[in-house]
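Visitor: can't give you the sequence, but here's the structure:
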């Protein structure tokens, strides 16, 4: 059982382990002095959805073939259940990724150093949100984890990009990397922790938002992401077999790695800036409010991670997640306790997804892509800002309605106490 291996000594060792397969490809490119080839490879990885063979050295193509061949044979029913969960709650998953998964990753003092060194998020704060969301869409769309699926291709690219970043950081003579203190860049523990932000942390986020999932749905979601972990090069011993093990692994890594860092604060500030660009002006304070909602939770063992990351104090938008929680708890009073809360969540999360479809990614990057059937399922119109504006006004009206409900209930509670 993998969890029996998860001791501090074992995890310390994992901080010295990287990814020999992908690292060997990048090492060869650099040692052969093919700087132009490295630059072409990185541009190809960034700018294209596929990996055209005419632009890649033969041994890069060998890497792609070998990693494609190693894609695990998956239980089609379990995979279908996991991907169906994304069909149902994709916009909410996107919101959790932006407001919970990413800031949770920035709270890891050692792991965040790599992201800070690359600097791309601070220059273009929306980019990390795009890249994270695009990987999830590619992986969790039907067919994405077939050997030639879009999700497998995206994961192969991310694995090579990790190796290239790892090489450049380890060979940066101007700013030497302190492997003894930080571990190797993008090491196995940090890779496992990142995998859990897509897998278990998303399940935590759904629970916090009172999206009730069956145990079968939770296991299916984890099953799909365990497959991604294998494709992206996570050590088999760090891939949980079930939700309980995922919980154990996530908590252990948090205990070991969550701590204050200036870099984590800077990355979180850039993330908030980026997410504000994807939300209506009316809801400018929503990113900070939502991050507080998720990172003030009990699973952080008394540590207020949002305050540690210096997230601005919530404004009036803090009522939104609290209203979702409040309405979801009013089973007897509301009757259908999920309808209003679910409607409010979908208004907000659809705005974020539509913002991603409307905002330019910058440079020569391919645009953010969501398959048509998911856009139809989520009722998203990618090209109409008018629809966006209408949904924003509906969001405002719904929020006002929720606030009035909460105020009335509080007054009733006070009257009962007086009586």
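Guide: Perfect, I can see it now. Being a predicted model, the structure only gives us computed values, none of them experimental. Residues are numbered from 1 along each chain as shown.
Visitor: for the rest of this, base every contact and every neighbour count on C-alpha atoms.
Guide: Fine.
Visitor: chain neighbours aside, what residue packs nearest to residue 364?
Guide: Nearest residue to residue 364, sequence neighbours excluded (CA to CA, 6 or more residues apart in numbering): residue 47, at 5.9 Å.
Visitor: the one you found touches residue 157, doesn't it?
Guide: No - applying CA atoms under 8 Å as the test, residue 47 and residue 157 come out as separate, 11.0 Å apart.
Visitor: ok, and here's another one to check against it:
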């Protein structure tokens, strides 16, 4: 039996037909995805594969992440994770990474919140491969507001100066997010939950798909909202997220060639072809997400929740289009035509801003300060997994 025949035999049944995938996207991509459906993150999984409990591992990991390196008290499996993350920073183009950070901060924080909340997370939950996993491991809709805050917290931590350097806030948060993924896989395995229809839980493929929820999905959505970037700016943002992706455990070869929106189109088509159809779990999570975003926005702005719900639905439709919005039960919005009429003016102002170096620097500084203010200093659950009841 050839390697391709072996991979074909291991193609998860809910991922569609292997032969059809090959005809559309090629043998090389099909074989790599067949591997990625089952591959996990052995470096992070080693944290929970030995005899040490979560309550022993997590404080040791936090201490090492904050220090940015292993000490004489660091467990070997923790030291291995720290060094694997640090290897992603070797040879980094710091100037380019900084440009990517500033591209993010050139766009108002609330617009990014829309693109990553109703934009990215609607896309995240739209496949049963992820939605079923969240439900099976107890991450039900009641936790949607907190999960939205956790995602925001992590991403905000990445956009502060020197954040991903050893011991930086982004370094710490990214390491703990990676550990959280490993912990979920551990819980899933310990409970004996069946995930064979999709592959491994939080597989390499799942992590790649989620990587696009911080690159392709939000920045294509921002285009529709009037915040279109140049190709170079898109590529700088993608570069930043390639570094973060490697730190969080995504193999480099899966991200190779994904450099901007246009170069990602075929990969997104390939990913969506194996997503499966939305089910009751995807819809429940999307409904909870939309409500959670409105609740969070109300806490920040003080505006009435019904007004914010209409506003959020309008932008969700702009980001995803009516067909996908209808598929996911996004309500119609009275604000939609008004917002759409203003998109060209938003783009014009954004283009003018980027031509004025002084004004752009001031905007970046203001948005960075807002990120600092909104960064929740109450540690999210992924930083405190050892303080929760043990999950088995």
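Guide: All right, it came through fine. The structure presented is a predicted model; accordingly, all values stated were derived computationally and were not measured.
Visitor: work out the TM-score between the chains.
Guide: Remark: TM-score between the superposed chains equals 0.74 [TM-score structural alignment, normalised by the length of the second structure]; 334 aligned residues with a CA RMSD of 3.6 Å.
Visitor: wouldn't residue 16 of the first structure be in contact with residue 190 here?
Guide: No - counting by CA under 8 Å, residue 16 of the first structure stays clear of residue 190, with 10.6 Å between them.
Visitor: between those two, which one's more packed in?
Guide: For residue 16 of the first structure versus residue 190, neighbours defined as other CA atoms under 10 Å are more numerous around residue 190 (25 against 17).
Visitor: so the more buried one, which of the three states?
Guide: Secondary structure, DSSP: H, G, I helix; E, B strand; the rest coil: residue 190 of the first structure is helix.
Visitor: looks like it contacts residue 111 (just checking).
Guide: Yes - contact criterion CA under 8 Å: residue 190 of the first structure and residue 111 qualify, at 5.9 Å.
Visitor: need the longest helix for the first structure.
Guide: helix 385-418 (DSSP state H).
Visitor: could you list the buried residues of that one?
Guide: Across helix 385-418 of the first structure, burial judged by 16 or more other CA atoms under 10 Å covers 388, 391-392, 395-396, 398-399, 402-403, 406.
Visitor: out of those residues, who's nearest residue 341 of the first structure?
Guide: Among these, residue 402 lies closest to residue 341 of the first structure (CA to CA), at 8.8 Å.
Visitor: what residues in the second structure pair up with stretch 75-86 of the first structure?
Guide: Aligned by TM-score structural alignment, stretch 75-86 of the first structure corresponds to residues 93-104 of the second structure.
Visitor: sorry, back to before: okay, residue 47 and residue 157 of the first structure: which has more neighbours?
Guide: Applying other CA under 10 Å to residue 47 of the first structure and residue 157 shows that residue 157 carries more neighbours, namely 23 against 15.
Visitor: what's the match for that one in the second structure?
Guide: Using TM-score structural alignment, the partner of residue 157 of the first structure in the second structure is residue 176.
Visitor: correct me, but that match touches residue 383?
Guide: Yes - contact criterion CA under 8 Å: residue 176 of the second structure and residue 383 qualify, at 5.8 Å.
Visitor: which residues do these two both contact?
Guide: Taking CA atoms under 8 Å, 6 or more residues apart in numbering as the contact rule, residue 176 of the second structure and residue 383 both touch residue 62.
Visitor: okay, now the counterpart of residue 126 of the second structure in the first structure: neighbour count?
Guide: Aligned by TM-score structural alignment, residue 126 of the second structure pairs with residue 107 of the first structure. Residue 107 of the first structure has 26 neighbouring residues, counting by other CA under 10 Å.
Visitor: contact partners for the residue lying closest to residue 107 of the first structure once chain neighbours are set aside?
Guide: Nearest non-adjacent residue to residue 107 of the first structure, counting by CA to CA, 6+ apart: residue 258, 5.3 Å away. Residue 258 of the first structure is in contact with 107-109, counting by CA under 8 Å, 6+ apart.
Visitor: before we move on, back to that, could you check how far the match of residue 157 of the first structure is from residue 165 of the second structure?
Guide: 15 Å (CA to CA, to the nearest Å).
Visitor: cool, and residue 295 of the second structure?
Guide: 33 Å.
Visitor: the more surrounded of those two?
Guide: More neighbours surround residue 295 than the other of residue 295 of the second structure and residue 165, with 17 against 14 (other CA under 10 Å).
Visitor: and that one, what's its match in the first structure?
Guide: Using TM-score structural alignment, the equivalent of residue 295 of the second structure in the first structure is residue 277.
Visitor: how about the contacts made by its match?
Guide: 126, 355.
Visitor: residue 81 of the first structure versus that one, what's the distance?
Guide: 33 Å.
Visitor: repeat that for residue 309 of the first structure.
Guide: Taking CA to CA, one finds residue 309 of the first structure at 35 Å from residue 81 of the first structure.
Visitor: which one's more surrounded, these two?
Guide: Taking neighbours as other CA under 10 Å, residue 309 of the first structure and residue 81 compare with residue 309 leading, 25 against 19.
Visitor: trace that one over to the second structure, please.
Guide: Aligned against the second structure by TM-score structural alignment, residue 309 of the first structure finds its counterpart in residue 328.
Visitor: distance of that match from residue 318 of the second structure?
Guide: 14 Å.
Visitor: again with residue 20 of the second structure
Guide: 32 Å.
Visitor: neighbour count: the two, which is higher?
Guide: Here residue 20 of the second structure and residue 318 are set side by side on neighbour count (other CA under 10 Å), and the busier one is residue 318, at 21 against 12.
Visitor: about what we covered before: and the closest residue to the match of residue 309 of the first structure other than its chain neighbours, how many neighbours?
Guide: Closest residue in space to residue 328 of the second structure, ignoring its immediate chain neighbours: residue 283 at 6.3 Å, by CA to CA, 6+ apart. Using other CA under 10 Å, residue 283 of the second structure is surrounded by 21 other residues.
Visitor: now the aligned residue in the first structure for residue 283 of the second structure: which helix or strand?
Guide: Matched by TM-score structural alignment, residue 283 of the second structure corresponds to residue 265 in the first structure. Using DSSP states H and E, residue 265 of the first structure maps to helix 262-276.
Visitor: helices or strands up against the following helix or strand past that helix?
Guide: Using DSSP H and E, the helix or strand that follows helix 262-276 of the first structure in sequence is helix 286-295. Packing partners of helix 286-295 of the first structure (3 or more CA pairs under 8 Å, 6 or more residues apart in numbering; DSSP states H and E): helix 262-276, helix 305-308.
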